[in-house]
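Colleague: Let me see the structure of the following:
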Amino acid sequence: MIGFLISRVLQAACVILAMSVLVFLGVYAIGNPVDVLIAPDATQEQRAIAIAHLGLDKPLWHQLGTFLWRALHGDFGSSFVYDMPVADLILSRLPATFELTVLAVVCATCLGVPLGMYAGYRPQAALSRLIMAVSIVGFSVPTFWIGLVLILVFAVQFGVLPAGGRGETVEVFGVPWSFLTADGLMHLLLPALNLALFKFSMMVRLARAGTRELMLTDTVKFARAAGLSEFTILVRHVLRLISIPIATVFGLEFASTLAFAVVTETIFSWPGLGKLVIDSITSLDRPVMVAYLMLVALLFIVINLMVDVVYALLDPRLRKGRA
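Modeller: From the prediction side, this is the model:
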């Protein structure tokens, strides 16, 4: 297990290094941040001062080497737009995205897996057909359209939920959280619902397919012959056997949702990482963009490693194979 962890850490370092170089070069090729950050009527002297202040007067290889050396020491530079350390800027936006993602993915899993198992256990029932119809809608309809409909219905027509913003927050150990206040929770519901619908549909279909397949296996037949109740069979045998693919999807979807909740955060003006990266792309804020994508790469690697560990906990054969 130790050798496995070491190899994954080395892989993570290589992936992050490659990601940093590719993103830095890609952003450099897109355009010059000075053209966006400085007024068009600025003089050549003012432009030269701004370029030198941002460190853009150095050769490309020098800029890249300086960035990588600082990043190795935990310094990702300062944002061109916000004029503050990039690490502090990302950390200030991370709690908002984290609580939105956790609520969305956990709710989608806790609702989608039981409903999917029911749809697989009773495929011809009316409720099962309704569940699958909702899952088809979640897969088919674009996220931005669902978000606009939610705002139109619940914020504009009925006025029961706010259309955007984070609402009131409470600081715990210096970190602001919305779900700890009634107003913050109200602001959290619509974006979380919008973000959870696609994940819910995926969990429903995954649990349904696994349940339908397992209900025809000898494991379930022997359990019924032993006199176990249907509920016990579903919980003790079926749920345990489909838990490995569910754990895989949960980990990957949590990482992708945390990293790419861009559309939802933009629609609902949620002050998280997604909105930050959109603003950074618009203004060509190179340090923020590169640091964000490095964080995304690290996030996927760490969660994949956690999924592998969960595999070993769920399946004894994997523990014996790695022993």
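
Colleague: alpha carbons only for contacts and neighbour counts from here, please
Modeller: OK.

Colleague: how near is residue 177 to residue 87?
Modeller: Residue 177 sits at a distance of 19 Å from residue 87 (criterion: C-alpha to C-alpha, to the nearest Å).

Colleague: Distance check, residue 306 against residue 299.
Modeller: The gap separating residue 306 from residue 299 is 11 Å, by C-alpha to C-alpha.

Colleague: What is the neighbour count of residue 6?
Modeller: Residue 6: 11 surrounding residues under other C-alpha atoms under 10 Å.

Colleague: Same check on the one 4 residues further on?
Modeller: Burial measure for residue 10: 11 neighbouring residues, criterion other C-alpha under 10 Å.

Colleague: Give me the distance from the strand or helix carrying residue 104 to the chain's centre.
Modeller: Assigned by DSSP states H and E, residue 104 falls within helix 86-121. Between the centre of helix 86-121 and the centre of its chain there are 8 Å (C-alpha atoms, centre = their mean, to the nearest Å).

Colleague: Who are the packing partners of it?
Modeller: Here helix 86-121 touches helix 126-140, strand 175-177, helix 182-214, helix 243-259, helix 273-283, helix 286-314, going by 3 or more C-alpha pairs under 8 Å, 6 or more residues apart in numbering; DSSP states H and E.

Colleague: let's see this one next to it:
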Amino acid sequence: MVAFIVRRLWQAALVMLVMSLLVFLGVFVIGNPVDVLISPDATQDIRNRVIAQYGLDLPIWQQYLHFASNLLHGDLGRSFVYNMPVSQLIASRFPATMELAVIAVLLASLIGIPLGIYAGYKPESWTAKVIMALSILGFSVPTFWIGLMLIMVFAVQLGIMPAGGRGETVSVFGIPVSFLTFDGMRHLILPAVNLSLFKMSMMIRLAASGTREVMLTDTIKFARAAGINEWTILRRHVLRLISIPLVTVFGLELGSTIAFAVVTETIYSWPGLGKLIIDSITSLDRPVMVAYLMLVSLMFITINLVVDLAYAVLDPRMRHGGGK
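Modeller: The predicted structure is shown next:
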């Protein structure tokens, strides 16, 4: 098990090194931040001073080495636009995105997995067919259109939900959260539902296909022959046997939800990282873009590591294979 963890950590460090290089080079070729930072009416002396202040006059390899050195020391740079450390800027926005993503993925899992198991357990019933049809609809309809329709119906026409913002928050261990207040929960419902629909469709289809496959195995046949009731079979055998792919999807979808909540946060004016990265791209705030992409890379690598460890717990064959 120790060798398994050490190998995964070494792979994670190597991936982070490669990603830092790709991210830095990718952001470097996107526009010139000097054109945004400096007024067109500024003199050449002012332009040269600002360029030298931000190190933009150095060769790209020196800029990367400077960036990598600061990154190893936990310094993500300073925002061109907000004129504050990027780490503080991201820390102030991350709790909102994390809260929205966790609620959305939990909502998708708690609803999607039971519906998928039912659809796989009774695939010929009309209820199962309706569930699978709705899952296809969840894949097909664009997220931004669903978000706009939710605002139109529940905020504009019915007036029972707010159209945007985060609402009232309370501090828990210094972290502001919305779901513990009534006003915050009202602001959270629509964006969380909007963000969870695609994930819910994926959970439904994955759980349904896994259940149909498991129900044909000898394990289920022997359990039924032993007189075990159907509810116990579904809870103890079916859910356990399909848990590994579900754990994978849960982990990866949590990471992708955090990383790609840009559309939902923009539609609902949710003050998270998604809205921050859109503003940064518009203003060519290079340090914020690089830090955001590095954070996303680190998050996916960490989630993959946790999923691998969960695999080792759920499936001893991987643990023993990893030890070798």
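
Colleague: Residue 62 of the first structure is nearest to which of the helices and strands packed on helix 86-121 of the first structure?
Modeller: Between residue 62 of the first structure and these, the tightest spacing by C-alpha to C-alpha is seen for helix 286-314, at 14.8 Å.

Colleague: Any idea how many residues pack against the residue lying closest to residue 301 of the first structure once chain neighbours are set aside?
Modeller: Distances taken as C-alpha to C-alpha, 6 or more residues apart in numbering place residue 12 nearest to residue 301 of the first structure, at 6.3 Å, with adjacent residues excluded. Residue 12 of the first structure is flanked by 18 other residues according to other C-alpha under 10 Å.

Colleague: Quick check: next helix or strand after the helix or strand where residue 12 of the first structure lies?
Modeller: Secondary structure from DSSP H and E places residue 12 of the first structure in helix 2-30. Of the helices and strands lying after helix 2-30 of the first structure in sequence (DSSP H and E), the nearest is helix 33-37.

Colleague: Would you mind listing the buried residues in that following helix?
Modeller: Buried positions in helix 33-37 of the first structure, judged by neighbour count with 16 or more other C-alpha atoms under 10 Å: 33-34.

Colleague: Show me which residues of whichever helix or strand comes after it are buried.
Modeller: From helix 33-37 of the first structure onward toward the C-terminus, using DSSP H and E, the following helix or strand is helix 44-54. By 16+ other C-alpha under 10 Å, the buried positions in helix 44-54 of the first structure come out as 47, 50-51, 54.

Colleague: after superposition, how close is whichever helix or strand comes after helix 44-54 of the first structure to the second structure?
Modeller: Downstream of helix 44-54 of the first structure, the next assigned helix or strand under DSSP H and E is helix 60-72. Aligned to the second structure and superposed, helix 60-72 of the first structure gives a mean residue distance of 1.2 Å (mean C-alpha distance after the TM-score superposition for the first structure).

Colleague: Show me which of residue 306 and residue 299 of the first structure is the more surrounded one.
Modeller: Neighbours were tallied for residue 306 of the first structure and for residue 299 using other C-alpha under 10 Å; the higher tally belongs to residue 299 (19 against 15).

Colleague: I'd assumed residue 257 was in contact with the more buried one.
Modeller: No - taking contacts as C-alpha atoms under 8 Å, residue 299 of the first structure lies outside contact range of residue 257: 11.0 Å.

Colleague: can you list the buried residues of helix 44-54 of the first structure in TSV and add distance to residue 248 of the first structure?
Modeller: Below are those laid out as TSV (distance: C-alpha to C-alpha, whole Å):
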residue	distance to residue 248 of the first structure
47	50
50	47
51	46
54	42
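
Colleague: ok, of the residues you listed, which one's closest to residue 122 of the first structure?
Modeller: Distances from residue 122 of the first structure to the buried residues of helix 44-54 of the first structure, taken by C-alpha to C-alpha, are shortest for residue 54, at 62.8 Å.

Colleague: list the contacts for the closest one?
Modeller: Under the criterion of C-alpha atoms under 8 Å, 6 or more residues apart in numbering, the neighbours of residue 54 of the first structure are residue 80.

Colleague: Try it again at 10 Å.
Modeller: 33-34, 48, 77-80 (C-alpha atoms under 10 Å, 6 or more residues apart in numbering).

Colleague: again, but for residue 109 of the first structure
Modeller: The contact partners of residue 109 of the first structure, by C-alpha under 10 Å, 6+ apart, come to 115-116, 196, 199-204, 207, 246-247, 249-250.

Colleague: Include distance to residue 315 of the first structure and neighbour count when you put those into JSON lines, please.
Modeller: Output for these, formatted as JSON lines (distance: C-alpha to C-alpha, whole Å; neighbours: other C-alpha atoms under 10 Å):
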{"residue": "115", "distance to residue 315 of the first structure": "24", "neighbour count": "22"}
{"residue": "116", "distance to residue 315 of the first structure": "22", "neighbour count": "30"}
{"residue": "196", "distance to residue 315 of the first structure": "28", "neighbour count": "26"}
{"residue": "199", "distance to residue 315 of the first structure": "25", "neighbour count": "25"}
{"residue": "200", "distance to residue 315 of the first structure": "25", "neighbour count": "28"}
{"residue": "201", "distance to residue 315 of the first structure": "26", "neighbour count": "26"}
{"residue": "202", "distance to residue 315 of the first structure": "23", "neighbour count": "25"}
{"residue": "203", "distance to residue 315 of the first structure": "20", "neighbour count": "28"}
{"residue": "204", "distance to residue 315 of the first structure": "23", "neighbour count": "27"}
{"residue": "207", "distance to residue 315 of the first structure": "18", "neighbour count": "27"}
{"residue": "246", "distance to residue 315 of the first structure": "13", "neighbour count": "20"}
{"residue": "247", "distance to residue 315 of the first structure": "12", "neighbour count": "18"}
{"residue": "249", "distance to residue 315 of the first structure": "16", "neighbour count": "18"}
{"residue": "250", "distance to residue 315 of the first structure": "17", "neighbour count": "22"}
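
Colleague: In TSV: these, plus distance to residue 170 of the first structure.
Modeller: What follows is those, written out as TSV (distance: C-alpha to C-alpha, whole Å):
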residue	distance to residue 170 of the first structure
115	34
116	36
196	24
199	28
200	29
201	32
202	33
203	32
204	34
207	37
246	33
247	31
249	32
250	28
